[in-house]
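Q: kindly return the folded structure for what I paste below:
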Amino acid sequence: MHADQIAVTAATVRALVDEQFPQWRDLPVRPLDSQGTVNAIFRLGDSLTARFPLQPRAGARQWLEREAAAAAELLGRTRFATPEPVAIGEPGAGYPLPWSVQSWVPGAVAADEDLGDDFARDLAEFITGVRAIDTRGRTFAGENRGGVLKDHDAWMETCLERSEHLLDVPLLRRLWTGFRELPRGDSPDVMNHRDLIPGNVLVAGGRLTGVLDVGGLGPADPALDLVAAWHLLDRGPRRTLRECLRPDDLEWERGRAWAFEQAMGLVWYYDRTNPAMRRVGRRTLARIAAL
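A: From the prediction side, this is the model:
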């Protein structure tokens, strides 16, 4: 998926686990087929997952430590399951980065599920629970989505240029021209999951059961987690989510804008490498454009 992607094999994982965590030597290692784009994920026995960053990153250990702290902060704050941080491993066996171990959260990702009103209410409950976490004076750190929409102009221009042969770029350019002008208003930052895409949402029987990739938990625009309205829901359930959360019109529209900003990078970047992510991008953009 990435030009600088690091190959991670089950044999490498086995060697790292055996050397660094001998208490888990008897646990089988199995690669997990996931939609993930950041980590290679392996099951470690029945109750653990080992996660290996796929790309080199400056300050990789500090990044994993921040992820673990965020996961610990969210753990138990809602009735929905989220991963518990367990350990951080060191480079070795030919793998050049630190890596992490989390608890396994069972469930099926919400990839192509037809999700209805009950799921929308569950999702609203999760978002409300996350927002209730105290920011402790923290504000948006200026990384990725969640600050000022105009700050993403350069990225949007890249996405629009790369999408010429894939999408209706004139329409999408007109949408971004409007989205980028949306004011933030005076709403303070609140805690957000910050990546509520289908691959991070677990379901069973049409209900929300758990949420993955919680390491991005942090303060941001209150509209940010509203991206889930377009990533996950069609018109009727989306209306139910809005009725439960009661955002004002501006906040709701900023949520649509953040979903647009995220979806625009999924189609061209993963066009030939990750069909599931490409489908998410196309579906989200279609929902946004249909309004």
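
Q: going by C-alpha atoms from here, please, whenever you check contacts or count neighbours.
A: OK.

Q: quick one: the helices in the protein?
A: Ranges of helices within the chain are 10-20, 60-74, 117-131, 153-162, 169-179, 228-232, 235-245, 249-269, 275-289, based on DSSP state H.

Q: ranking these by burial, who's on top?
A: helix 228-232 (a mean of 26; mean count of other Cα atoms under 10 Å).

Q: to check against the first, give me the structure of this:
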Amino acid sequence: MTTPRMHADQLEIDAALVRRLLAAQFPQWAGLALRRVRSAGTVNAVYRLGDELSVRLPLVPEWAGDLESELEWLPRLADGGGLPLEIPEPVAAGEPGEGYPARWAVYRWLDGVTPEWRGLDDPRTAGRLAEFVRALRDLDPGGAPEGKGQRLLAADDDAVREAIASLAGTVDTAAATAVWTDALAAEVWDGERVWVHGDLLHLNLLTRGGELSAVLDFGSAGAGDGAYDLLPAWTLFTGAAREAFRAELAPDDAAWARGRGYALAKGLIALPYYRETNPVFAAFAREVIDASLA
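A: Next up is the predicted model:
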């Protein structure tokens, strides 16, 4: 089965293509069992390869740059030490071939379960994830690629306001405009760059034995505004868990407002884009909007 099409320039990817790529470039793994990993993810097609490996292929050619960034920086982040959760481990980098025009990669398989939406909504898990965010920020950002938050909120003003207008009757446009305006008014980031994951959604986390165990998908990671990794306050947590996450990271009011603005923008832009092609992710985007406005 091919990957469901979400993007206009999405590549056709199926198990037969993955087997051809493996046979041509990594024949030592070509005979291993191969099965598609089903998810609501929007960037990569993922296949489990045997018991110990996985294969990731970007769905859109231009997104291969995210994968290449992972190939370069994940080993460095691991070597930096101190991260309290597991992160992906690249094993081999694949080249374009067999009709597939982008780079792809083989990773070590990480055991665990992708949590359900709000499945991590408790103060203990919030503290654990905040610990990871702090440890990531403590790593040296020297030479790191540009991460989320380097692009100021104001740069997305037109896109966000267009999305708000397009969702009239679906979301509270007055409330969305007010939250967005507050976020823009609070944009006083001092420019201090720290390591930012950039996509802390439940789809990019794993649990094992009911405990948070791993953070996935570092394609957006880089040096940027630390407020971007406040996203879990609206993408994962509510109530006491949200307060625990905030208390652990202790952002100032301006950073908190920017984080809320980042979350709102993410939901507003994703909802109309994925409403027809990925209803699971669109429903999640709607929840993020609602959380940002609550």
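
Q: of the helices of the first structure, which approaches residue 141 of the first structure most closely?
A: Nearest to residue 141 of the first structure among the helices of the first structure is helix 60-74 (12.7 Å), distances taken as Cα to Cα.

Q: turn the helices of the first structure into CSV, columns for distance to residue 213 of the first structure.
A: Below are the helices of the first structure laid out as CSV (distance: least, Cα to Cα, whole Å):
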stretch, distance to residue 213 of the first structure
helix 10-20, 20
helix 60-74, 8
helix 117-131, 14
helix 153-162, 23
helix 169-179, 27
helix 228-232, 14
helix 235-245, 22
helix 249-269, 16
helix 275-289, 15
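
Q: wait, which of these is closest to residue 44 of the first structure?
A: helix 10-20 (9.1 Å).

Q: ok now that closest one, how far from the chain's centre?
A: 27 Å (Cα atoms, centre = their mean, to the nearest Å).

Q: average offset between that helix and the second structure?
A: Compared with the second structure after the fit, helix 10-20 of the first structure shows a mean deviation of 0.7 Å (mean Cα distance after the TM-score superposition for the first structure).

Q: trace that helix over to the second structure and give me the residue numbers.
A: The aligned range for helix 10-20 of the first structure in the second structure is 15-25, by TM-score structural alignment.

Q: who's in contact with that stretch?
A: 1-2, 29-30, 34-36, 94, 97-98, 100 (Cα atoms under 8 Å, 6 or more residues apart in numbering).

Q: out of these, who's nearest residue 215 of the second structure?
A: residue 36 (20.0 Å).

Q: for the closest one, which non-adjacent residue is spatially closest?
A: Using Cα to Cα, 6 or more residues apart in numbering and skipping residues adjacent in sequence, the residue nearest residue 36 of the second structure is residue 47, 4.3 Å away.

Q: can you report how many residues lie near whatever residue of the first structure lines up with residue 113 of the second structure?
A: Counting by TM-score structural alignment, residue 113 of the second structure lines up with residue 108 in the first structure. Neighbours of residue 108 of the first structure under the rule other Cα atoms under 10 Å: 17.

Q: picking that back up, quick one, which of the helices of the first structure is nearest to residue 207 of the first structure?
A: Closest among those, once you apply Cα to Cα, is helix 117-131, at 4.8 Å.

Q: other SSEs contacting that closest one?
A: strand 190-192, strand 207-211, helix 235-245 (3 or more Cα pairs under 8 Å, 6 or more residues apart in numbering; DSSP states H and E).

Q: list just the one of these that sits closest to residue 275 of the first structure.
A: It's strand 207-211; of those, that one is closest to residue 275 of the first structure (Cα to Cα) at 21.4 Å.
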